[in-house]
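**Student:** here is a sequence together with a model predicted from it:
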Amino acid sequence: MIEIPSSIEGGEYQLNDLEQLLKPIGYTIGGNWDYDHGYFDYKMDDQEGYQFLRLPFQVVEGQLDSSVCTVKLGTPFLLSHEYEGGVDEDADVGNFSASFDQFQSPENKDAPIPESFVNTGRVLVSELESIL
């Protein structure tokens, strides 16, 4: 994980407004959200694992599943996940268990981030600063 300090840190926004600004440029709300915090993710690459720019936010007022929710932005950071290559040929997966185990867990949840993605992350954060 590599943090990218930014002038957007500490900014407060209506979550719906943030979604309207960020979704059209490729951000999604990541699956790691809870009632009081979450992340906007921008997938930079998925060739050798996954490289993301992640923009964390904390709920200031309301709840994430409500129609009105105010959030405070945290420090953007880069995240890299490496996945084990190949398919597990010895797996005994039935229809029932497949509904729960659809996705492979990362082999390394905090893999090294190539310098080219660090530069891309800085450019993306600059873009966020100009939009927000």
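**Tutor:** Happy to help now that I have it. All values derive from a computational prediction rather than experimental measurement. Numbering: from 1, shown residues only.
**Student:** going forward, measure contacts between C-alpha atoms and count neighbours the same way
**Tutor:** OK.
**Student:** packing partners of the longest helix along the chain?
**Tutor:** In the chain, with assignment by DSSP state H, the single longest helix is helix 115-131. Under the contact definition 3 or more CA pairs under 8 Å, 6 or more residues apart in numbering; DSSP states H and E, helix 115-131 sits against strand 50-62.
**Student:** off-centre distance for the strand it packs on?
**Tutor:** 7 Å (CA atoms, centre = their mean, to the nearest Å).
**Student:** which residues does the residue nearest to the spatial centre of the chain contact?
**Tutor:** Against the mean C-alpha coordinate of the chain, by CA atoms, centre = their mean, the closest residue is Asp41 at 2.8 Å. Applying CA atoms under 8 Å, 6 or more residues apart in numbering, we find Asp41 in contact with 27-30, 52-55.
**Student:** which members of those are classed as buried?
**Tutor:** 27-29, 52-55 (16 or more other CA atoms under 10 Å).
**Student:** let's bring in a second one:
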Amino acid sequence: MKFANTGIEKNKAAVTRLDEVMLSKGLVREGQWDYERVTYDRRFDLKEGTYYLRVFGYSVEGDVDTRKAVIQLLTPVLGKYYYPHGVEYGEDEVFPKSLVSQCEKILTEINAEIEKFAVK
């Protein structure tokens, strides 16, 4: 499921600042990066299954490993985890309404924080 029109996808910001904001909202980068891309994840374990809120981004300036990169964020997604295949984001997936609402709130808060220091 894509979260269109959150405003996040319009932002560019320093990777170090993004790491701080995302972590404050429970999204971690951990090993989810290479020199040009990042993925911030938040895991939700519910009775219906395991879900991931993901915010992807790519470097428009610098390398992620130097921690001096400027990241262009992409449209956030929500996916459901299936063992052993991985996370599915398809249109056929059904997501609990309370989870979708919680994710929308988190993304709104993240966007508000990022807009304070976004690179124009």
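**Tutor:** Thanks, I have it. Worth saying up front: this structure is predicted, and the values here are computed from it rather than measured.
**Student:** nearest to Ile113 of the first structure among the buried ones among the contacts of Asp41 of the first structure?
**Tutor:** Nearest to Ile113 of the first structure among these: Phe52, at 9.8 Å, using CA to CA.
**Student:** the closest one and Asp46 touch, don't they?
**Tutor:** No. Contact between Phe52 of the first structure and Asp46 fails when scored by CA atoms under 8 Å: they sit 9.1 Å apart.
**Student:** need the strands for the second structure, in chain order.
**Tutor:** Along the second structure, counting by DSSP state E, strands occupy 12-14, 37-46, 49-61, 70-73, 77-82, 86-88.
**Student:** average offset between the third one and the first structure?
**Tutor:** Using mean CA distance after the TM-score superposition for the first structure, strand 49-61 of the second structure ends up 1.1 Å from its aligned counterpart in the first structure, as a mean over the superposed pairs.
**Student:** equivalent analysis for the second one, please.
**Tutor:** Compared with the first structure after fitting, strand 37-46 of the second structure has a mean deviation of 1.9 Å; criterion: mean CA distance after the TM-score superposition for the first structure.
**Student:** got the buried residues for that strand?
**Tutor:** For strand 37-46 of the second structure, a neighbour-count test (16+ other CA under 10 Å) marks 37-43 as buried.
**Student:** pick the one among the residues you listed closest to Thr6 of the second structure.
**Tutor:** For the buried residues of strand 37-46 of the second structure, the nearest to Thr6 of the second structure is Tyr40 (15.7 Å; CA to CA).
**Student:** once you drop chain neighbours, what's closest to that closest one?
**Tutor:** Distances taken as CA to CA, 6 or more residues apart in numbering put Arg29 closest to Tyr40 of the second structure, at 4.6 Å, once the chain neighbours are dropped.
**Student:** list the contacts of that neighbour.
**Tutor:** Arg29 of the second structure neighbours (CA under 8 Å, 6+ apart): 19, 38-41.
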